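Sharing a model that was predicted from the sequence below.
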Amino acid sequence: MATETVAAEGESGLVFHPFDQFEIKPLFGEIGDPVSWYTISNATFWMALAALCVVLLLVVGTRGRAVIPSRVQSAAELVYGFVYKMVEDVTGKEGLKYFPWIMTLFLFILFSNYLGLLPLAFTPTSHIAVTAVLALGVFIGVTVLGFVKNGMAFLGLFWMKEAPLFLRPVIAIIEVISYFVRPVSHSIRLAGNLVAGHAMIKVFAGFAAIAALSPLSVVAITAIYGLEVLVAGIQAYVFTILTCIYLKDALHPSH
């Protein structure tokens, strides 16, 4: 009898899976269909939507070049000025030629993060596969650029001339290891923060089904959602400014 009661409670109890929201599913077809590299999935749809938002903001929103800008044009100019100053301050004038790449990267991550906060949306940047590709693109790009611009002098980035001679080889090994860890930390930082916040919202949403906990759950969801709005913008900024720092190392390895 006790076993049947426990089983009944287990069947009627609260069951929720906070990580279901990160599952990649085909956009068309039946649920459970395999997802191949050519499958149009929820991930590809929301990434395409983020890219479309970038185009709408920068191309469509500013096509008039009005002296008195519209709200969309004002927003585009504000973001343009913000990222432009970031690139100039971190990398110097020489880094401004790479501004379009960094601007696009920032806006794509920003829109991906914020679109993921919509109800029933999917957050592409919560997947390490997406953030790893972005981080590897930055890592490979700045490494190739460093050798193209400086030749073998780029290796001076790992050789600390200011340190005592007997410590330089040890520091060089540490610097090489930290350099190759960059794409790992660069990608995990972005994905990990988004996964944690979205999972917490889902957990508290599950508790909302319990009448006694419902008011507390709503308050918690509101607070975490507000925090996630901040995190979405901050993580896009952190990813971008780290990209600028890595670009600075490629342009000025001796500094």
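Received it, and whenever you're ready, just let me know what you need. Residues are numbered from 1 along each chain as shown.

rest of the way, CA atoms for contacts and neighbours
Noted.

Which parts of the stretch 151-255 of the chain are helices?
Assigned by DSSP state H, counting those that start in this stretch, the helices in the stretch 151-255 of the chain fall at 168-207, 214-251.

Comparison target below:
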Amino acid sequence: MSLLSKRIILSPLEQFEFTTLIPLNIYKYNLSITNATLFLLIILITFLFIALFSLKGKLLVPNRWQLVIEITYDFVIIIILDNLGHKGERYFPIIFTIFTILLMCNLLGLIPYSFTVTSHICFTFGLAFAIFIGINIIGIREHGFHFFAIFLPKGAPLAILPLLVLIEFVSYIVKVFTLAIRLFANITSGHTLLKIIAGFAWTLLTLGGFLSLLHIFPLLILFVLIGLEMGIAFLQAYVFALLVCIYLNDVIEFH
């Protein structure tokens, strides 16, 4: 067995490694183009490609590109209306962008030899933290300094008020980590399992003889898991967008 084959089988986490494609350092800052940058660019171009073809012409019966955009639009607007009401329509662009980008990142990562951007905690945490900052800005804009009353439980005894404020503050901050870790953990664990089973199938195939025929069984399991991972890819994008709507509603409607 070649050294490359051994690495493929023995390194299921190798698929998550950042690879520098174009080194770029400016004033001691590393701004290199990596595989993550490349795939984010591919996702952006793909989305713009679909949007361009969906807007091409005014058809009474939508073509396949229009249908994709319309279904996604309807799905996201339902999430917003169910959790924010009509006042949440102003936030449709950001929710739509979050859902679409995460879904495309998750699905693209299922293609062999591709790269899954959402399998890195640095990306999911950065996205969650940026959203968290934006939500707080919206809360302060809507309520002014009264927004900080969100950390003061109503009717709480004065003696334990400092402790309750600390608990509320910690639980509020934890939202960033729940958003980031849920997406990262689910995508990483699923892709790792797929790689392990694929490596096991490859090992059986290279053994030769009767044992090589047994590689069909892990391959069947692999096909089933790929279908499951496609569902998880959609579900995680949905949950992320849903939680953003819920957190937005918390800061807009709190009393």
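Received the coordinates, thanks. For clarity, every value in this text was computed on a predicted model and none was experimentally measured.

Now compute the TM-score of the two chains, please.
Comparison of the two superposed chains (TM-score structural alignment, normalised by the length of structure 1) gives a TM-score of 0.85, and 237 aligned residues with a Cα RMSD of 2.2 Å.

I'd like to know which of the helices of the stretch 151-255 of structure 1 is closest to residue 28 of structure 1.
Nearest to residue 28 of structure 1 among those is helix 168-207; the distance by Cα to Cα comes to 24.6 Å.

who does that closest one touch, helix- and strand-wise?
helix 128-150, helix 214-251 (3 or more Cα pairs under 8 Å, 6 or more residues apart in numbering; DSSP states H and E).

Now check structure 2 for the residue matching residue 60 of structure 1.
Aligned counterpart of residue 60 of structure 1 in structure 2: residue 53 (TM-score structural alignment).

Same question for residue 175 of structure 1.
By TM-score structural alignment, residue 175 of structure 1 lines up with residue 168 in structure 2.

Tell me who's in contact with its match.
Under the criterion of Cα atoms under 8 Å, 6 or more residues apart in numbering, the neighbours of residue 168 of structure 2 are 151, 152.

ok, now how distant is it from residue 175 of structure 2?
Using Cα to Cα, to the nearest Å, one gets 11 Å for the distance from residue 168 of structure 2 to residue 175 of structure 2.

Ok, residue 132 of structure 2 next?
Separation of residue 132 of structure 2 from residue 175 of structure 2 (Cα to Cα): 8 Å.

of the two, who's got more company?
Ranked by neighbour count (other Cα atoms under 10 Å), residue 132 of structure 2 and residue 175 place residue 132 first, with 20 against 17.

Matching that one against structure 1, which residue comes up?
By TM-score structural alignment, residue 132 of structure 2 lines up with residue 139 in structure 1.

Return the residues in contact with its match.
By Cα under 8 Å, 6+ apart, the contact set of residue 139 of structure 1 is 182, 183, 246.

what does residue 153 of structure 2 give?
So residue 153 of structure 2 contacts 164, 165 (Cα under 8 Å, 6+ apart).

Same check on residue 83 of structure 1?
99, 102, 103.

Which of those fall within strands?
Among the contacts of residue 83 of structure 1, DSSP state E puts none in strands.

ok, and the most crowded of those?
Highest neighbour count within those, by other Cα under 10 Å: residue 102, with 23 neighbours.

Surely that residue and residue 239 touch.
No: if you go by Cα atoms under 8 Å, residue 102 of structure 1 and residue 239 don't touch, sitting 10.0 Å apart.

Could you check how far the equivalent of residue 99 of structure 1 over in structure 2 is from residue 136 of structure 2?
Correspondence of residue 99 of structure 1 to structure 2, assessed by TM-score structural alignment: residue 92. Residue 92 of structure 2 sits 17 Å away from residue 136 of structure 2, going by Cα to Cα.
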